[in-house]
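show me the folded form of this:
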Amino acid sequence: MRKTGSFALSTGSSTQERERAMPDDGNGRRVRILLVEDELLIGMDLAMILEEWGHTVEGPHRTPEQAVEAARSFGPDLAILDVNLGRGTTSAPVARHLDEVGVPYVFLTGYSSGSRAEPRFECENGILRKPVDTAELRAKLSEMVARLDQA
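Coordinates of the predicted model:
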């Protein structure tokens, strides 16, 4: 079976596309971001957006083991973690490692707010719901980077 797909590529010609590509993380500061997302297309899309904003992205990593190893070698400034990594696996081990080394993170989830199926995850930076709104993601990154700068 052959699978095909198409993606719209930005030429960067419109004002909106140029604004999307500008880093907007509080100080125009570019950061190193660990991305953990088991759904490959979502992960690739998020990585592309973050890189367009000028950030360096490691990932998407699809398993906790890959993500923890990447965190050790990459040395991220912050991380974006999908809560549910499929097959009964969560990003809890990654969050624990990041807590140990002092790297802030935000969770992503496809669960609706208050869903009984949603694992109970909490962190200082909260949870973003999928599909991720880019304005909300930018605002969250700005907030996280501002805290990094205060530390």
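
for the rest of this, base every contact and every neighbour count on C-alpha atoms.
Will do.

surely residue 91 and residue 79 touch.
No. Judged on Cα atoms under 8 Å, residue 91 makes no contact with residue 79 at a distance of 11.2 Å.

check the contact lists of the two and give me the overlap.
With contacts defined as Cα atoms under 8 Å, 6 or more residues apart in numbering, the residues adjacent to both residue 91 and residue 79 are residue 36.

need the helices for the protein, in chain order.
Using DSSP state H, the helices assigned to the chain run over residues 15-21, 40-52, 64-74, 92-101, 134-150.

export these as CSV, with columns for mean neighbour count and distance to residue 110.
Output for the helices of the chain, formatted as CSV (neighbours: other Cα atoms under 10 Å; distance: least, Cα to Cα, whole Å):
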stretch, mean neighbour count, distance to residue 110
helix 15-21, 13, 23
helix 40-52, 17, 11
helix 64-74, 17, 18
helix 92-101, 16, 16
helix 134-150, 15, 15
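
could you also give me the structure for this next sequence, so I can compare it with the first?
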Amino acid sequence: MSTSAKLRVLIAEDEVLVSMFLADLVEDAGFEVVGVARTAPDAVALAQQHRPDIALMDANLKGGASGIAAAEAMARDQDIAIIFISGDSGLADDPAVAALKPVAVVEKPCMPDDLTAVLQRAARLRNAD
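Below is the predicted model of the structure:
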């Protein structure tokens, strides 16, 4: 896809198999995966290092701080499109999530085509800037 060919995606997901699935899906959609983080501090560090265009964030990362806190830190430091992916069906109603104005909140499990469509929407938003 031409609109996403140069866009860089950071994945923050603590479940190894899920992160592998997400990385494959992101690459198959024509995006570049710049890093996969398992914890919130790692996600923030990778975002500072690689300056991704899009962050695909699990809201409930292991290791202390949440994916929401990591996304807040990233958004303070850079212009980044946030996509939350979580098994928490009420996540979209969380005021901290709403304040970040994510591109989408996707509930796990999700269909690959649905997540690809969300990534493509994020790409269109980034390219419109």
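
TM-score, when you put one on top of the other?
Once superposed, chain against chain, the TM-score is 0.83 (TM-score structural alignment, normalised by the length of structure 2); 124 aligned residues with a Cα RMSD of 2.2 Å.

so what's the most centrally placed residue in structure 1 up against?
Against the mean C-alpha coordinate of structure 1, by Cα atoms, centre = their mean, the closest residue is residue 80 at 3.1 Å. Shown in contact with residue 80 of structure 1 (Cα under 8 Å, 6+ apart): 33-36, 105-108.

take those residues and keep only those in strands.
33-36, 105-108 (DSSP state E).

I figured residue 63 of structure 2 hits residue 39, correct?
Yes. Between residue 63 of structure 2 and residue 39 there is a contact at 5.7 Å, judged by Cα under 8 Å.

who's more crowded, these two?
residue 39 (21 against 12; other Cα atoms under 10 Å).

on that earlier part again, what's the closest of the contacts of residue 80 of structure 1 to residue 16 of structure 1?
residue 33 (23.7 Å; Cα to Cα).

follow-up on the earlier one: would you reformat the helices of structure 1 as CSV and include distance to residue 29 of structure 1?
Listed next are those as CSV, based on distance: least, Cα to Cα, whole Å:
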stretch, distance to residue 29 of structure 1
helix 15-21, 13
helix 40-52, 12
helix 64-74, 18
helix 92-101, 21
helix 134-150, 8
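
residue 115 of structure 1: which of those is closest?
helix 92-101 (18.3 Å).

contacts for the closest one?
64-65, 67-68, 71, 81, 83, 104-105.

show me which residues of stretch 82-91 of structure 1 are buried.
Residues of stretch 82-91 of structure 1 classed as buried by neighbour count (16 or more other Cα atoms under 10 Å): 82-85, 90-91.

okay if I get those residues as JSON lines plus distance to residue 132 of structure 1?
Formatted as JSON lines, these follow (distance: Cα to Cα, whole Å):
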{"residue": "82", "distance to residue 132 of structure 1": "11"}
{"residue": "83", "distance to residue 132 of structure 1": "14"}
{"residue": "84", "distance to residue 132 of structure 1": "15"}
{"residue": "85", "distance to residue 132 of structure 1": "17"}
{"residue": "90", "distance to residue 132 of structure 1": "19"}
{"residue": "91", "distance to residue 132 of structure 1": "18"}
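
these in strands, which ones?
residue 82.

quickly check the buried residues of stretch 82-91 of structure 1 for the two that are furthest apart.
Farthest pair in these, by Cα to Cα: 82 and 90, 7.8 Å.

picking up where we left off before, in structure 2, what residue corresponds to the residue nearest to the centre of structure 1?
Aligned by TM-score structural alignment, residue 80 of structure 1 pairs with residue 56 of structure 2.

tell me how far that match lies from residue 20 of structure 2.
13 Å (Cα to Cα, to the nearest Å).

could the ones in strands among the contacts of residue 80 of structure 1 be laid out in CSV, adding distance to residue 50 of structure 1?
As requested, those are exported to CSV (distance: Cα to Cα, whole Å):
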residue, distance to residue 50 of structure 1
33, 8
34, 11
35, 10
36, 13
105, 15
106, 14
107, 16
108, 15
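
pull the most distant pair out of those.
33 and 108, at 14.0 Å, using Cα to Cα across these.

hang on, the earlier thing: which among the ones in strands among the contacts of residue 80 of structure 1 gets closest to residue 53 of structure 1?
Using Cα to Cα, these come closest to residue 53 of structure 1 at residue 33, 11.7 Å.
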